[in-house]
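*Asks:* A predicted structure for the sequence below; I have some questions about it.
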Amino acid sequence: MSEVIIEGNKRTKTSFLKRLAFVKEGSVLDSSKIISDVRRFKLLPSVASATYSINDVEIDRVKIIYTVVENFAIIPGLNVSQDNNDDIAYRTSIFDFNFLGQNQIIGGFYSKNVFNSYGVFWEAPNLFNRKLGIGINYQNNILQEPIFLDNNKDVNYKYNSKAFEIRAMYEHNFKNRFELGINLANEDYDYLEGDLNAEIPEQLGVKRISVVGEYEFNNITNSYQYVEGFRSIFTYSFTLNSKGDNNLLKNFFIGRNDFEYFKRIGTKGNWANRLRIGYATNSSTPFAPFALDNQLNIRGVGNTVDRGTASIVLNTEYRQTLLEKGWFAMQANAFVDAGTWQEPNGSIDDLITGESATVFSGLGLRFIHKRIFNAVFRIDYGFSLGKKANNGIVFGIGQYF
């Protein structure tokens, strides 16, 4: 092989793409590595699509040409929803997913959800080489958090979490990626209103030092709005040291795994599935980490309507492209969201008995800009198929999963 050429990239640096590529100048021609490079480029936030061609120069000399179609990667965001006081909540953000032309992520958000919150982020997954990078973030989240007690009444607290986190990122190979880091956090709960049990204090606070991490197995291929393959993402937090004034906040391990499976159906259809399993070791606290919420797991159920210390959620939907022209595509989808929870102070049997089970179904639309990274405006309407009488509309940016 004589030469590797990359075309079509304007903002993404050629040197960065060549550093990620398995095919190097002077190496032996290997079609499997070429296909892997194309798939690797497609997974980058800055790349909408990638193809390749092979040109013969002379005997034993060939030229590999990768052609990429870039995404616009500086993305403003605005989400509007309803807060726990039935007022308007919103979150505005701006992120550059191709900072310095090297697919680094930099940006931040500001949100108003009863109280004001903000956060700043920087991630450079390939900062040191093709395999090793780093990520840093700081978040100051202040929310009104409903806590659900045994007397079937909820109590509202002002929840303030200030957290600094740094992670190392390692891509072992094309399909396996690891993250490991340290999170330093101060968390405070201040009572606002509600029927408070005598054993639950009005103020709680804790300082944590936690090991956090993520493992991702990714065998996904994508072509614009179409996705196919399997992905598993395991995230965890393990508290090394926790100093506070109440044992109710001292969860020592929280883990969650998302199993995702996508399949193309014909030329315009896509079947998407997500199984989300979560578990926390401290099952005795009403300040449970897993929330039943519109934006997180069950479309139509409402805004933080329940909590649990373990959960199993299945989301499945069929997406059909109705219109596709140039940069624009419109999809319709039909979905079913189902979940079951282990209640605070409950047992793992809660997940099996189904007393906390919730099933919702519905329809939705997706408006997609094919040249802007993650530019999917979604609207879904979900309604209960079980004992809950809830229904409602859910808006958001990006596919639900």
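*Replies:* Yes, it's here.

*Asks:* From here on, just use CA atoms for contacts and neighbour counts.
*Replies:* Noted.

*Asks:* Next, the buried residues of the lengthiest strand in the chain.
*Replies:* Looking across the chain with DSSP state E, the single longest strand is strand 203-223. For strand 203-223, the neighbour count (16 or more other CA atoms under 10 Å) marks 204-218, 220-222 as buried.

*Asks:* another one to put next to it:
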Amino acid sequence: MKKTLTLVLLFIGLIINAQENSINKITFEGLKRTKETFLKRLIKTKEGAVLDTLKIIGDVERLKRLPGIANASYTFAETPSGTDLTYTIEENFTLIPGLRIATANDGSFAYRVSAFEFNLFGNNQLLGAFYEKNVFNSYGAFWEHPFLFSDKLGVGLNYQDVTTQEPVFFEEGDKNYRFNSRNLEANLLFSFDFNNEAELGAILVKESYSFEGNDPPLPNRPLNLNADKLIYRAAYRYVDLDIEYQYLDGLQSEFTGQYIQLLQGDAPGEEFLQSFISLRNDLTYYKKIGKGGNWANRLRLAAAIGNEDSPFAPFTLDNQLNIRGVGNTVDRGTAAIVLNTEYRHTLYEKGWFVIQSNAFVDVGSWRNAGEDFSQLFDGTSTRLYPGLGLRFIHKRIFNAVFRLDYGFGIGNNATNGLVFGIGQYF
């Protein structure tokens, strides 16, 4: 009898303990635009489930990665019916205008204006468009809903009509071409779990090059190229980042593979714009140092297979992409290794406003058209650019980082240059 009574009391105790450690209610405080139903669908912690602090911490980190959220935290409150869980949210302002100015390849004034909403309808949809004047006119429009079908599956669409003046680097010298690319892209977006994401998509491209300038064209080089392409694209991201406003800690790796299939082209196009495979991986590592420091690193590896001899190479050496201070579209390559490392330090912080200093080193090497992979390591195409910069940051506007950097070239024929833009460089 005593044994039976003991078992009954133990069973009742387990039930009471389970009830006390289960989640009775989940609420969100601080929401203005973001929908609570969207966040409840997104988080892994559910009402009625056993309290799991590690899962809640993971939910907080996932919430902080959303464009619509600047910061998130959680608190518990014990009740007779279980634990009430409250997520406290600080939202970002997410309707972001953009302006970028530069010097075009012909020396004229170039600019790009844009507007993007990153939390459309309160469920972190993206909608945006841009107009660019870079010798010629360009424009594009984008829509993305990462969680359209579920918390794991979404979709993205965009259309771009881009026309620029681009230098093409032949053995006999470089010549300017008018480049036009009209792209229609569709992607499926997968979020497998907290750390792993992927994309699968296709891009239909109509592409053309036409010779520009008053200089005579090179003999036996094309004056015009036209090609229709279909690009099959796959991307995979591993994300393990702790985000606290302007500070990042952890790592992220993103691999992108593309098969660029030539559907139709004129005779020169079949020679210079043939089908090929493009592979690229960006590995970024961040380390928070002390109270105001942040060490950031990016290693980019890229290679093209199938167009090794084409001067219309896919990887560009450019201020805004890889080496600060080098200039605008100064070289092209069929493979690249680029390392960017920088130390960011908060000089001033009050409320929503932050001033951050930056000291960086950008170094990279390229494999030129027709060269072997060994060129990546023999020093003939290596660029080294240390530099200094400033960041002006609004902590509660998504990606509101005004970036200003000056790179100092080291080596023969090196240049110096000022680079500015919106958002951290990486």
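*Replies:* In hand now; what should we look at? Keep in mind it's a predicted model, so treat the numbers as computed, not measured.

*Asks:* what's the longest strand of structure 1 aligned against in structure 2?
*Replies:* On structure 2, the counterpart of strand 203-223 of structure 1 by TM-score structural alignment is residues 224-244.

*Asks:* Average offset of that stretch relative to structure 1?
*Replies:* The superposed stretch 224-244 of structure 2 is, by mean CA distance after the TM-score superposition for structure 1, a mean 0.8 Å from where its aligned residues fall in structure 1.

*Asks:* Kindly name the residues of structure 1 that line up with stretch 178-188 of structure 2.
*Replies:* The alignment of stretch 178-188 of structure 2 onto structure 1 (TM-score structural alignment) covers residues 158-168.

*Asks:* again but with stretch 62-79 of structure 2, I slipped
*Replies:* Mapping stretch 62-79 of structure 2 onto structure 1 (TM-score structural alignment) gives residues 40-57.

*Asks:* Check the offset of that stretch from the chain's centre.
*Replies:* In terms of CA atoms, centre = their mean, to the nearest Å, the centre of stretch 40-57 of structure 1 is found 25 Å from the chain centre.

*Asks:* And for stretch 212-223 of structure 1?
*Replies:* 11 Å.

*Asks:* Residue 343 of structure 2 matches what in structure 1?
*Replies:* Match for residue 343 of structure 2 (TM-score structural alignment): residue 318.

*Asks:* go on, residue 403 of structure 2?
*Replies:* Under the alignment (TM-score structural alignment), residue 403 of structure 2 pairs with residue 378 in structure 1.

*Asks:* how close does that match sit to residue 31 of structure 1?
*Replies:* 38 Å (CA to CA, to the nearest Å).

*Asks:* Of the two, which one has the most company?
*Replies:* residue 378 (19 against 10; other CA atoms under 10 Å).

*Asks:* Let me know whether the more buried one touches residue 366 as I believe.
*Replies:* Yes. If you go by CA atoms under 8 Å, residue 378 of structure 1 and residue 366 touch, sitting 4.7 Å apart.

*Asks:* can you list residues touching both of the two?
*Replies:* Counting by CA atoms under 8 Å, 6 or more residues apart in numbering, the shared contacts of residue 378 of structure 1 and residue 366 are residue 399.

*Asks:* Select the longest helix from structure 2.
*Replies:* The residue-count maximum for a helix in structure 2 (DSSP state H) belongs to helix 2-20.

*Asks:* and that one, which residues are buried?
*Replies:* Buried, per 16+ other CA under 10 Å, within helix 2-20 of structure 2: 19-20.

*Asks:* who touches that helix?
*Replies:* Outside of helix 2-20 of structure 2, the residues within contact range by CA under 8 Å, 6+ apart are 50, 78-83.

*Asks:* picking up where we left off before, contact partners of the match of stretch 62-79 of structure 2?
*Replies:* Stretch 40-57 of structure 1 is contacted by residues 12, 17, 20-21, 34, 38-39, 62-73, 97-98, 103, 174, 221-224, 370-373 when judged by CA under 8 Å, 6+ apart.

*Asks:* ok, now stretch 335-347 of structure 1?
*Replies:* 283-288, 297-299, 307-318, 348-351, 354-363.

*Asks:* which part of structure 2 lines up with it?
*Replies:* Mapped onto structure 2 using TM-score structural alignment, stretch 335-347 of structure 1 covers residues 360-372.

*Asks:* Enumerate the positions of the matching stretch that are buried.
*Replies:* 360-369.

*Asks:* next one: stretch 108-124 of structure 1
*Replies:* Residues 108-114, 117-124 are the ones in stretch 108-124 of structure 1 that count as buried (16+ other CA under 10 Å).

*Asks:* And for stretch 248-255 of structure 2?
*Replies:* 248-249, 251-255.

*Asks:* And that stretch, how far out from the chain middle?
*Replies:* 11 Å.

*Asks:* Tell me how far the residue most central in space within structure 1 lies from residue 378 of structure 1.
*Replies:* Compute the mean C-alpha point of structure 1, and by CA atoms, centre = their mean the closest residue is residue 401, 7.5 Å away. According to CA to CA, residue 401 of structure 1 stands 11 Å off from residue 378 of structure 1.

*Asks:* would you list every one of the strands in the stretch 101-250 of structure 1?
*Replies:* Assigned by DSSP state E, counting those that start in this stretch, the strands in the stretch 101-250 of structure 1 fall at 104-113, 115-124, 132-148, 154-171, 176-194, 203-223, 226-244.
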